[in-house]
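> dropping a prediction and its sequence here:
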Amino acid sequence: MTKSATPRSALSAVTALCAALALAGCSMIPVYNRPAAPVAVDWPVLPANTSATGELSAVPAADLEWQDFFSDPKLKQLITTALNNNRDLRVAVLNIESARAQFQIRSADQLPSVNASVSGLRQPNINGNGSISSSYTAGLAVTAYELDFFGRVASLKEAALAQFLATQEGRKTIQISLIASVANTYLALLADEELLAITQQTLATRQDSLKLSQLRFDNGVSSELDLRLAESLTEVTRVSLAQQLRQRAVDQNTLTLLLGQSLTPELMPRLATGSGLATMPLLQDVPSGLPSDLLARRPDVRQAEQLLLASNANIGAARAAFFPRISLTTSAGSASSHLGNLFQSGSYGWTLAPQLVLPIFDAGRNQAGLDGARVQRDTAVAQYEKAIQVAFREVADALAGRATLGEQSRAQQAQADAETIRFRLADLRYQNGVSNQLELLDAQRSLFTARQAAVLARLAQLQGQVTLYKTLGGGWKEAALNTAP
C-alpha cells in the first residue's frame, strides 16, 4: 500500500472515482418499439340471429374481482382454499422471489462493493543479505469494480428487471387460470350430480319396465322382442350410470388437485334438493372491449412483452462487450512494516489501480454473443405476437359461445320439457292399451337423452361465461400486487 503524507491525494482519487461513476451509464440497448398486434382491429361479427345471455356489466373483466363475479358461497370457499394451497401458484410466487433476488444482484453490480481488508506480507529481501521485509495493511478496499461507461452492467440490470416483471405477470396468469379451473370443475361436479340423479331415476323406471315386460312375456301377452328391447335399454342405463360415477370421481380428483388438499365433506359440491343447473343464476356478463385492450389486460401478453424487453436489453449488453472494459481496484487505510505500529498516527496510505481491457482478438466470441442476442430478441418478438394471437382466438371463441350457448341451452331445455310431456302421454296411452310398449320405450329413451343434453348445454353455457371472464383477464386486480422489486 502506497504511503501518503496527507489525505489530499486520497481525496483527489475519490473525486476521480466519482467523476468516472458520473460518466458511466451510456446505454447501447436498442430503442424498443412495440410490435404491431397481428390481429384484426375488432372481434369477428357474429350471426344476427344469435343473442348474448345475461345483463352486460359496466365493469371490464380485468377490473372485476372474482369475489364479485361469483356469487355462490361454496364456490368462493373453494377458490379461497385453492389460492391458499395450490402448488402451482406457490411455485409461481417463489419464482417471483427468485427473479427479485437476481434483479437485486444485477442492481448491486452498478455500485462498488466496499470490504474491510487486513493483510500481511513477509518475504526475503532481494539484496541477498538474509534479511526479511514485512508489510501489514488494514483498511477499506474496492476490488475490480467495473466502470460501466458503455452500459453493459446497466443492460444486464434492465434485463433482470424485465425478467422479474415477467414472473409477476406469470403469477397473475396462473391465478386467473386457477380460479377459472376451480369454477369450471365445480360446475362440472354439479352437473355430474344432476346427471347421476337423472340416470338413477331412469334406471329405476327401466327396471320397473323390464319387470313388467318379463311378466307380460311369461304370460304370453308380449313377444320376446319387447322383452329384449326393455332389457337392452336397462343395460344401456347401467352403462351410463357407471360412466357418470367414473366421471364424478375424475372431477373430484381434479378439484382435489386444484385445491391442494383433500376434498373434505364441507368442501364437496352438492346440489340443493330439487334444484339443478337450470335454476342457477347466470354469472355477470362482462364487456369484451377491443382486441387492443388485451395488450394491457391479459397478463400472459404482458409477460411475453416483458420477456421481449429482457431480450432487447441483452442486445445492449452484447454490444457493450465490443468496447473497452474498465475496472478499478482501490483501497485506503493504514500501512506499516511492523504489526505493532499498524494503527499509529501517520501510517495512513492508499492505492488506486485502474485497469482497461480492450478486445482485440476473441475468435468471434463477442460477435457470436451479439448474433445470439439478436436471434433471441427475434424469437421473443414471435412469441409475443403468438401470445396476442392466442389471446384473440380465445376471446373470440368465448364470445361465440356467449352468443350461441344461451339459445342452445334454452332450446335444449324446451326439447326436454316436450319429451317429458311426450313420455307422460305415451305412458298414458300404453296404460289404456292404445299404443304398444315399443312406443313407450322409445319415448322413455328420448326423454333420457334430452334431459342429459339439457344439463350439458346449461353446463356449457355457465362454463362459457367463466371462460370469457378468464380470457378477458378477469380474476386478478392489479392493485393487489406489490410490483416494487
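Sure thing, it's come through. Predicted model only: the values in this text are computed from it and were never measured.
> hey, let's count contacts and neighbours off CA atoms from now on
Will do.
> check the secondary structure at the residue lying closest to Phe423 once chain neighbours are set aside for me.
In space, and not counting its chain neighbours, Phe423 is closest to Ala443: 5.1 Å by C-alpha to C-alpha, 6 or more residues apart in numbering. Three-state call for Ala443 (DSSP: H, G, I helix; E, B strand; the rest coil): helix.
> wait, what's in contact with Ala443?
Going by C-alpha atoms under 8 Å, 6 or more residues apart in numbering, Ala443 touches 419, 422-423, 426.
> go through the residues you listed and flag which are in helices.
419, 422-423, 426 (DSSP state H).
> between those residues, which is nearest Gln214?
Ala426 (19.7 Å; C-alpha to C-alpha).
> and that closest one, how many neighbours does it have?
23 (other C-alpha atoms under 10 Å).
> got a list of what it touches?
435, 439-440, 443.
> and the residues you listed, which are buried?
Buried subset of those (neighbour count, 16 or more other C-alpha atoms under 10 Å): 440, 443.
> scan the chain for its longest strand.
Scanning the chain for the longest strand, with DSSP state E as the assignment, gives strand 132-147.
> which secondary structure elements does whichever helix or strand comes after that strand contact?
Later in the chain than strand 132-147, the nearest helix or strand by DSSP states H and E is helix 152-218. Contacting helix 152-218 under the criterion 3 or more C-alpha pairs under 8 Å, 6 or more residues apart in numbering; DSSP states H and E are the following elements: helix 73-85, helix 87-108, helix 224-259, helix 299-320, helix 437-471.
> okay, these in a markdown table with distance to Gly372 next?
Below are the helices and strands packed on helix 152-218 laid out as a markdown table (distance: least, C-alpha to C-alpha, whole Å):
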| stretch | distance to Gly372 |
| --- | --- |
| helix 73-85 | 39 |
| helix 87-108 | 21 |
| helix 224-259 | 39 |
| helix 299-320 | 9 |
| helix 437-471 | 34 |
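> looking at these, which is buried most?
helix 299-320 (a mean of 26; mean count of other C-alpha atoms under 10 Å).
> elements contacting that helix?
helix 152-218, helix 294-297, helix 365-431.
> what's the helix or strand just after that helix packed up against?
Next along the chain after helix 299-320, taking DSSP H and E as the criterion, comes strand 325-336. Judged by 3+ C-alpha pairs under 8 Å, 6+ apart, strand 325-336 is in contact with strand 132-147, strand 348-357.
> put this beside the first:
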Amino acid sequence: MKNILVLIATLLALSGCSLTPHYDRPEFPVADAWPTAVQEEKDASLPAWETFYSDPQLRQVITQALKNNRDLKVALLTMERTRALYRIEAAAALPQVDAGASASLQRVPADLSGVGGAITSRRYGLSVGVTTFELDFFGRVKNLKEEALQSYLATSEAQRSVRLSLVADVASSYLALAAARETLGLSAATLTRSEASLTLVRRRFEAGVVSLFELEQNRSQVAAARIAVAAAERQAAAALQALQLLVSAPLPEELLPQALAADDALLVPALSELPSSVLLGRPDIVGAEHQLMAATAHIGAARAAFFPSITLTGALGTASSELSGLFKGGAGVWSFAPQVSLPIFDAGRNRANLEVAKKNQEIAIAQYEAAIQNGFREVADALSGLVALDAQFAAQQELLEASRSRRDIALLRYEQGVDSQLTLLAAERELLSAESTLVDLRRQRLAARVTLYKVIGGGAF
C-alpha cells in the first residue's frame, strides 16, 4: 500500500508540470502603418457588410447569395463536421459509462459433469461500468482536445473566409452588371441619335443637298453604333449570368441595377484610415493562428507519450443463476482493473513523433507570418490602386467635359456650315468613348473599395 501511495504521489507531482509549450503569439511581421495611407487613431474595427454596402438592392442580392450559394454550403458542412470531431475528442476527457444485461445457459452432459448426471447451468447479470478510462495525469487527452478545438475554430474561420469572398464576388458582379447596363444605355442613346441623323441626311441627299460620301459616312456611323449596342447587350447578359450563378437563383428585375449608383450611395469609404493591426481579424490570419495553437497543443500530446498511461476499467452489478434472484441480497458483483502502461522500447517512434510535432509548429508559425505579410501586401496594393484610380478618374472627368464641349462646338459649326459632318461624327465617337471609359473607371473605383474591404478583413458576419 505504501508503494502505491508513493507511485500516486509521484504521478500527481509530475502531472503538475505542463508538457505543453507556452503559447506566445509571434511578433507582427509587418509595419504598423500602410505605405500609402495617413494613419490616425481609429477604432481598429470594420463595419459589418450590411453597413458597408449601403445600397438596399445590393444587400438583398447578397442576402440571397448567402442563403443559396453551394460553395458556402460546403464550407458550412465542413465546419459542422470538424465540430463533431472536436466533440469526439472532448468526450475522451470523461469516463464512458455503459450499462449491460447478460444471460447465459449451458448444458454439460453426464460423462463430463463429474456428478453422474447432466447439468444445466444458468447465469443472469446486470452491470454498470467504466471501460478503459484514461487518467490524464500528463495532459495527453487534454492536449488532443485542445488541438481538435483549435482545428474546429480554424475551420470556422475558413467558412467565414468563404462568406467574405462570396460577398465581395457578388458585389463586384453587381457593379459589373450596373456598369454594363449603363454602357448599354449610352450606346443605345448614341444609336438613336445616329439613326435620326441618318434619316435627315438621307432626305438631304435625295434633295441633292449633300453628297453620297456624306450619306455613306452616316450609314457607317449607324452600323458602328449598332455593333456597340450588340456588344454592350452581350456584356450585360454575361454579367447577369455571372451574378445569378453566384446567387444560385434567378433574380427579379426589381433587384437588378440599371446604372451605377453614386459613390457615396453605394459604399462607405475611409477604410484606409484603419491601422494595419486590423489585419489580425482577417479570417485566414485568425485561422492560421488557430492552426498554430493546434500544432502547439499537439507537442504536449506527443511529449505525454513518453510517460506512463494509466487506464481504469470497472463494473458494478448483480448476478444470479435465476432471473428472479438478480435483486436479492448477496447477488452483488464488482470488478476493478487498473492498468499502467510504460513505454520502454519503441524503436524511436515517440521521439520521431515529437520531432514531427515540433516541425509542424515551426511550419505553422511560418504560415501565420506569411498570412499576415500576404494580407499586408494585398491591402497595400488595394490602397495604391485606389489612389491611382482616383487620379485617373479625375483626369477622365476632365476629358469627358472637353469631349462634350468639342461635340457641342462641332454640332454648332456643322449646322452653320463651317465644318463637315466628318468632324461632327468624330466628335460623337470621341464623346461616346469618353463616357464609356468614365463608366468603367467608376466601376473600377467601386470594385477597388470592395476588394479593399475584403482584403482588410471584411467586418463581422
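All right, it came through fine. The model shown is predicted, which means the values in this text are computed figures rather than measured ones.
> returning to what we had before: quick check: which of the helices and strands packed on helix 152-218 of structure 1 is nearest to Leu328 of structure 1?
Using C-alpha to C-alpha, these put helix 87-108 closest to Leu328 of structure 1, at 15.8 Å.
> so where is the closest one in structure 2?
Helix 87-108 of structure 1 corresponds to residues 70-91 of structure 2 when matched by TM-score structural alignment.
> how far away from the center of its chain is that stretch?
Counting by C-alpha atoms, centre = their mean, to the nearest Å, stretch 70-91 of structure 2 is centred 14 Å from the centre of its parent chain.
> same check on stretch 58-70 of structure 1?
Centre to centre, stretch against its chain (C-alpha atoms, centre = their mean), the figure for stretch 58-70 of structure 1 is 18 Å.
> what comes up buried for it?
60-62, 64, 66, 69-70.
> quick one, what contacts the residue nearest the centre of structure 2?
The centre of structure 2 sits closest to Ser161, judged by C-alpha atoms, centre = their mean, with a distance of 1.7 Å. Residues counted as contacts of Ser161 of structure 2 (C-alpha under 8 Å, 6+ apart) are 283-284.
> again with the one 3 residues further on
The contact partners of Leu164 of structure 2, taken as C-alpha under 8 Å, 6+ apart, are 454, 458.
> again, but for Gln77 of structure 1
With C-alpha under 8 Å, 6+ apart, Gln77 of structure 1 has these contacts: Leu267.
> can you tell me what Leu326 of structure 2 aligns to in structure 1?
Aligned counterpart of Leu326 of structure 2 in structure 1: Leu342 (TM-score structural alignment).
> and for Ala364 of structure 2?
Using TM-score structural alignment, Ala364 of structure 2 sits opposite Ala380 in structure 1.
> from Pro291 of structure 1, how far off is that match?
21 Å (C-alpha to C-alpha, to the nearest Å).
> picking that back up, from the chain's centroid, how far away is the longest strand of structure 1?
49 Å.
> list the helices and strands that strand packs on?
For strand 132-147 of structure 1, the elements it packs on are strand 114-124, strand 325-336, judged by 3+ C-alpha pairs under 8 Å, 6+ apart.
> can you list the residues that contact the shortest one?
Residues from elsewhere that reach strand 114-124 of structure 1, judged by C-alpha under 8 Å, 6+ apart: 130-143.
> tell me the two of those residues that are most distant?
Gly130 and Val142 (34.8 Å).
> quick one: which of the two has more around it?
Val142 (17 against 9).
> how about the longest strand of structure 1: buried residues?
135-142, 144-147.
> just the helices and strands packed on strand 132-147 of structure 1: most buried one?
The highest mean neighbour count among these, using mean count of other C-alpha under 10 Å, belongs to strand 325-336: a mean of 20.
> off-centre distance for it?
48 Å.
> after superposition, how close is that strand to structure 2?
In the superposition with structure 2, the average deviation recorded for strand 325-336 of structure 1 is 1.7 Å (mean C-alpha distance after the TM-score superposition for structure 1).
> likewise stretch 379-397 of structure 1?
Averaged out, stretch 379-397 of structure 1 is 1.8 Å away (mean C-alpha distance after the TM-score superposition for structure 1).
> name the residues that touch that stretch?
35, 37-39, 43-44, 288, 291, 294-295, 298, 300-301, 304-305, 307-308, 311, 468, 471-472.
> got it, and stretch 94-101 of structure 1?
Applying C-alpha under 8 Å, 6+ apart, the set of residues contacting stretch 94-101 of structure 1 is 160-161, 163-164, 167-168, 171, 485.
> tabulate those residues (JSON lines), appending neighbour count.
JSON lines is the format used below for the contacts of stretch 94-101 of structure 1 (neighbours: other C-alpha atoms under 10 Å):
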{"residue": "Ala160", "neighbour count": "26"}
{"residue": "Leu161", "neighbour count": "24"}
{"residue": "Gln163", "neighbour count": "24"}
{"residue": "Phe164", "neighbour count": "27"}
{"residue": "Thr167", "neighbour count": "23"}
{"residue": "Gln168", "neighbour count": "24"}
{"residue": "Arg171", "neighbour count": "25"}
{"residue": "Pro485", "neighbour count": "13"}
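> sticking with the spatially most distant residue from the centre of structure 1, tell me its helix or strand.
Largest separation from the mean C-alpha position in structure 1: Asn129, at 74.4 Å (C-alpha atoms, centre = their mean). Using DSSP H and E, Asn129 of structure 1 sits within no helix or strand.
> which residue lines up with it in structure 2?
Per TM-score structural alignment, Asn129 of structure 1 is aligned with Gly114.
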